[in-house]
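1. below: sequence and its predicted model.
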Amino acid sequence: MSKTFVKITEVGTRDGFQAEREFIPTADKVAVIDALIDAGISSVEATSFVSPRALPQLADAADVLAQIQRKPGKEIAVLVPNARGAERAAAAKADVMVGFISASESHCKTNLNKTIDEAIADFAQVVPIAEQWGIKMHGGLATAFGCPFEGDVPIENILKIVGAYHSYGVRRIGFGDTTGMATPPVVTRTVDAVRNKFPDMQLALHFHNTRGVGLANVMNGLKLGVTEYESSIAGLGGCPFAPGATGNICTEDLVYLLHECGYETGIDLEKLIAVAQMVEKMMGRQLPGQMMKAGPRLKLMSMDSVRRAVG
C-alpha cells in the first residue's frame, strides 16, 4: 500500500530571514536554499520582491534567484505585493509568484498599507504579468485564523479574498497563521467553509508555533485531508508587522512527525537536520527546532556517553 504524499514548501529564507534584525549575506541565503533542495525539499519560497525600503533584509531578492542552483522538478516561489514586484520577480525567473492579502483590514493596513479591496485590485494587476511570462500564480492569505488587532477574522472576509483569487484563475492558496492564533477548531471551521464554496481550490496551511500548537494544527489539517504545508527551517520566522508573532512551525520537526505517522515527503531528514544546524550557526543563537537537538526517535546512544547515578 502506497503512502500518502505530503508536500512541504520551505519558507525560512523568506518568512524567517525577513524577521531578522541583521541583514543575512546573500551567499548565506543561497547556501541555505541549495542545501534545502539537496535535502529533498521540492518547493522553496525563497524571498520576497517587496520594496527594499519596507524590507531591507530581502533587498537582494534578484541576486538570490540568480545565484541558487536551479534543478528540474524544484520550484522557486517568491512573494510579490504588486505589479512592480511582479515585474522584478519575472525578470529574475521565479517559477511561482505568490500574491498575499490579509484577511483582516487592520493587518492589511499594517502589512501592505492598503485596504483589502485595494490589495485585491493590486493583485489583479499582477495576474497578467504572470500570464505573460508563463509563471504559476498562487494566492496567500495572511491572518487567516485570527488577527492581533481584531481577534477572530470573519469568514466572510476569507471567502471574499478566496473568491477574488478564484476569479483570476488561482487554484492554490496558502492560509497563513501569521500570529499563531490558529487552533484545531478554528482550522476546521475555516477549511470547511472554503471547501464548501470553492471545492476545486487546493489548500496549503502555514502555521506558526506562537502558542505551542503548530503541530497539533498540522495533525488536524491531515485529518481534514490537507496534504500541503508551509514551514520554516529550524523554526525561524515571525511577521515583522504583527505584535507577538514568533516562529513558524519547524520544517525538520514537521518532517519527523509526518514520517513517524506514515506519510511520504521525499525529504532526507538527516540532511534536513544538518541544514537546520547550519542555519542556527549562521544566526549565532539557539533556534526553536527540536529535532536538531534530539535527533530521530530511534537514534541510539552509547551508555558510556551519559553520567551514571551513584547511590
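-> Cool, got the structure. Numbering: from 1, shown residues only.

2. C-alpha from now on. contacts and neighbour counts both.
-> Noted.

3. test my guess that Arg179 contacts Phe149.
-> Quick fix: residue 179 is Thr, not Arg. No - using C-alpha atoms under 8 Å, Thr179 is not in contact with Phe149, being 10.6 Å away.

4. looking at these two, which is more packed in?
-> The neighbour comparison of Thr179 against Phe149 (other C-alpha atoms under 10 Å) goes to Thr179, with 28 against 12.

5. please name the nearest non-neighbouring residue to the more buried one.
-> Nearest residue to Thr179 in three dimensions, chain neighbours excluded: Ala245, at 4.4 Å (C-alpha to C-alpha, 6 or more residues apart in numbering).

6. OK, contacts around the one you found?
-> By C-alpha atoms under 8 Å, 6 or more residues apart in numbering, Ala245 lies in contact with Thr178, Thr179, Gly180, His208, Thr210, Gly238, Cys239.

7. what lies in contact with stretch 209-225?
-> Counting by C-alpha under 8 Å, 6+ apart, 179-184, 187-188, 205, 207-208, 227, 229, 244-249, 254 sit against stretch 209-225.

8. endpoint to endpoint, it covers what distance?
-> 21 Å (C-alpha to C-alpha, to the nearest Å).

9. what about versus this one:
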Amino acid sequence: MNSPENVPMVKIRDVTLRDGLQLTGGVLSVDSKVALFRKLLANGIDEIELGSMARPDLVPPLANSLEVVEQLSPEELEKAWIWVATPRHVSRAAAAGARNFQYCFSVSDSHNKANIGRSTEDSLDALPEAVKNCEEVDGKIQLCLATSFTCPFEGTISEDRVVEIVSDKRTKGTCDIVICDTIGQATPSQVSSLISRVRDVSAGRRIVYHGHDTWGLGVANALAAINAGATVVDGALGGLGGCPFAPGASGNTATEDLLYAFRTDTMSTESFGALVLAGEELITELGEENQSRSAKGAFASPESYKWAVDGNKS
C-alpha cells in the first residue's frame, strides 16, 4: 500500500453541510452555511455537499438547503452537490439553480425503506427519469449507494449485489459512483476489495468513497479506497455526522484528518490551519464534540511543528 505522502491523485469532498449536520441539535442559518461553503472553497476543498432534499420535518438542520443554493453563483455551484432521492427532487433543486445531484439509495432494502420510504428496486426504477431531468439542465448526477458494506438491519452486504447495481442499465447516465460505508464498520481489506470490483465495472465513471469513523478506521479505509481506484474521498469538519435512519452510525471521517493524511496539491499548512479553526468554531457553535484527531493534535503541538495551530487565532 502506498504511504500517505505518496498516494495517487485524490480530491477531498467536504460533506459537513449535508451529512455532517444531519444529527446536530443546532441549526445553521443560510448566511452561516454560505460563509462556511466559501471558506471551504477558499482553503483548497475541491468539492462540497451543500445540502439535501430530504423532508425538512425529518431532517430539520437541512431544511434551508435550497435557500443556500439560491445564494451561490453558477461558478460556486459547479463545485457543489445536493442530495436527492427522486426525480422530483432533481427538478426542484434544478429550479433553485443546482446542477450537480447525488442520487442516493441503499443497497439494502431495509435501510432504503427506513431512509427513503421505498424499496431499492423502486429507487433504481426511478433513476432513469432522474437522469433525464438532470440532462435537461445540462447537469451531472451521481449514483450514490448507501450501506454498501453493512446495514444496521440486515448485517453484511454482498459485494455481488453492489456490483450488480453498478452494472445495471438503469444507472446509465450517472457520472460518478459513490460507495458508502454508512455505519463505519468496513475494514481496509473490505474497502479495497469492493472498490476494485466497482472500478472494473464502472465504465469510466469516477469513484467516490464515503466513509464513517465509527470503528476508528476512517482514514485507513479512505487510503485503501484511493489505492483501489477511488479518486475522491468524503469528510466532514470535526468528524460531524451520522445517519438518522442508521442505528449505530457515528460521524464522518474528519476532513481535517484526511487533509493531514493526504496533503493534497490544493492544501497548504495555512489552509489546513484555517480549516482546523473553522471546524472548531463550527463544533462550538453547534454544541458538539470535535472528533478530529488531527485537529486535536494541531492544537496540542508545539509551535515549532509546521502543522500546529494556535487556538487563539481568529
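-> Happy to help now that I have it. If you're wondering where the values come from, they're calculated on a predicted model, not measured in any experiment.

10. report the TM-score for the pair.
-> TM-score of the superposed chains, computed with TM-score structural alignment, normalised by the length of structure 1, equals 0.88; 297 aligned residues with a C-alpha RMSD of 2.2 Å.

11. hang on, the earlier thing: for the contacts of Ala245 of structure 1, which ones persist in structure 2?
-> Using both residues aligned by TM-score structural alignment, their matches' C-alpha atoms under 8 Å, structure 2 keeps these contacts from those: Thr178, Thr179, Gly180, His208, Thr210, Gly238, Cys239.

12. and of those, the nearest to Met291 of structure 1?
-> Within those, proximity to Met291 of structure 1 (C-alpha to C-alpha) peaks at His208, which comes in at 16.9 Å.

13. my guess is that closest one meets Cys239, correct?
-> No - using C-alpha under 8 Å, His208 of structure 1 makes no contact with Cys239, being 9.8 Å away.

14. mind listing the shared neighbours of the two?
-> Thr178, Thr179, Ala245, Thr246.

15. any chance of those in CSV, plus secondary structure and distance to Leu269 of structure 1?
-> CSV is the format used below for the shared contacts of His208 and Cys239 of structure 1 (DSSP: H, G, I helix; E, B strand; the rest coil; distance: C-alpha to C-alpha, whole Å):
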residue, secondary structure, distance to Leu269 of structure 1
Thr178, coil, 26
Thr179, coil, 27
Ala245, coil, 27
Thr246, coil, 24
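
16. mind listing what the residue mapped onto Val276 of structure 2 from structure 1 touches?
-> Matched to structure 1 by TM-score structural alignment, Val276 of structure 2 sits across from Ile273. Neighbour list for Ile273 of structure 1: Glu252, Met291, Met292 [criterion: C-alpha under 8 Å, 6+ apart].

17. am I right that the first one sits in a helix?
-> Yes - membership of Glu252 of structure 1 in a helix is supported by DSSP: H, G, I helix; E, B strand; the rest coil.

18. burial count for the alignment partner in structure 2 of it?
-> Per TM-score structural alignment, the equivalent position to Glu252 of structure 1 in structure 2 is Glu256. Neighbour count for Glu256 of structure 2, taken as other C-alpha under 10 Å: 26.

19. residue in structure 1 matching Val208 of structure 2?
-> Per TM-score structural alignment, Val208 of structure 2 is aligned with Ala204.

20. if I've got this straight, its match is in a strand?
-> Yes - counting by three-state DSSP, Ala204 of structure 1 is part of a strand.

21. if I read this right, it contacts Val191, doesn't it?
-> No - Ala204 of structure 1 lies out of contact with Val191 (C-alpha under 8 Å); the separation is 10.0 Å.

22. any idea how far Asp138 of structure 2 lies from Asn100 of structure 2?
-> With C-alpha to C-alpha as the criterion, Asp138 of structure 2 and Asn100 of structure 2 are 9 Å apart.

23. and the alignment partner in structure 1 of Leu17 of structure 2, how far is that from Trp133 of structure 1?
-> Aligning on TM-score structural alignment places Leu17 of structure 2 opposite Thr13 in structure 1. Distance from Thr13 of structure 1 to Trp133 of structure 1, counting by C-alpha to C-alpha: 24 Å.

24. quick one, which of those two is more surrounded?
-> It is Thr13, of Thr13 of structure 1 and Trp133, that has more neighbours when counted by other C-alpha under 10 Å, with 26 against 14.

25. from Cys147 of structure 1, how far out is that one?
-> Thr13 of structure 1 is 24 Å from Cys147 of structure 1, by C-alpha to C-alpha.

26. show me what contacts the counterpart of Ser32 of structure 2 in structure 1?
-> Correspondence of Ser32 of structure 2 to structure 1, assessed by TM-score structural alignment: Asp28. Residues near Asp28 of structure 1 by C-alpha under 8 Å, 6+ apart: Met282.

27. by how much does the helix or strand containing Asp28 of structure 1 deviate from structure 2 on average?
-> For Asp28 of structure 1, the element it lies in under DSSP states H and E is helix 26-38. Superposing on structure 2 places helix 26-38 of structure 1 at an average distance of 1.6 Å from its equivalents, by mean C-alpha distance after the TM-score superposition for structure 1.

28. where does the helix or strand just after that helix end up in structure 2?
-> Proceeding N to C from helix 26-38 of structure 1, the next assigned helix or strand is strand 43-48, under DSSP H and E. Alignment of strand 43-48 of structure 1 against structure 2: residues 47-52, by TM-score structural alignment.

29. likewise for stretch 111-124 of structure 1?
-> With TM-score structural alignment as the criterion, stretch 111-124 of structure 1 aligns to 115-128.

30. buried residues in the matching stretch, which are they?
-> Asn115, Ile116, Arg118, Ser119, Thr120, Glu121, Ser123, Leu124, Ala126, Leu127, Pro128 (16 or more other C-alpha atoms under 10 Å).

31. what does it contact?
-> 85-87, 103, 105-110, 112-113, 170-173, 245.

32. strands - which of these land there?
-> With strands taken from DSSP state E, the overlap with the contacts of stretch 115-128 of structure 2 comprises Tyr103, Phe105, Ser106.

33. what's the neighbour count on the second one?
-> Translated: Phe105 of structure 2. Phe105 of structure 2 has 27 nearby residues by other C-alpha under 10 Å.

34. what residue of structure 1 matches up with it?
-> Checking TM-score structural alignment: Phe105 of structure 2 goes with Ile101.

35. all the strands of structure 2, residue numbers only.
-> Using DSSP E, strands in structure 2 cover 11-14, 47-52, 80-84, 100-106, 140-146, 150-151, 155-156, 176-180, 206-210, 232-235.

36. nothing else from me, thank you.
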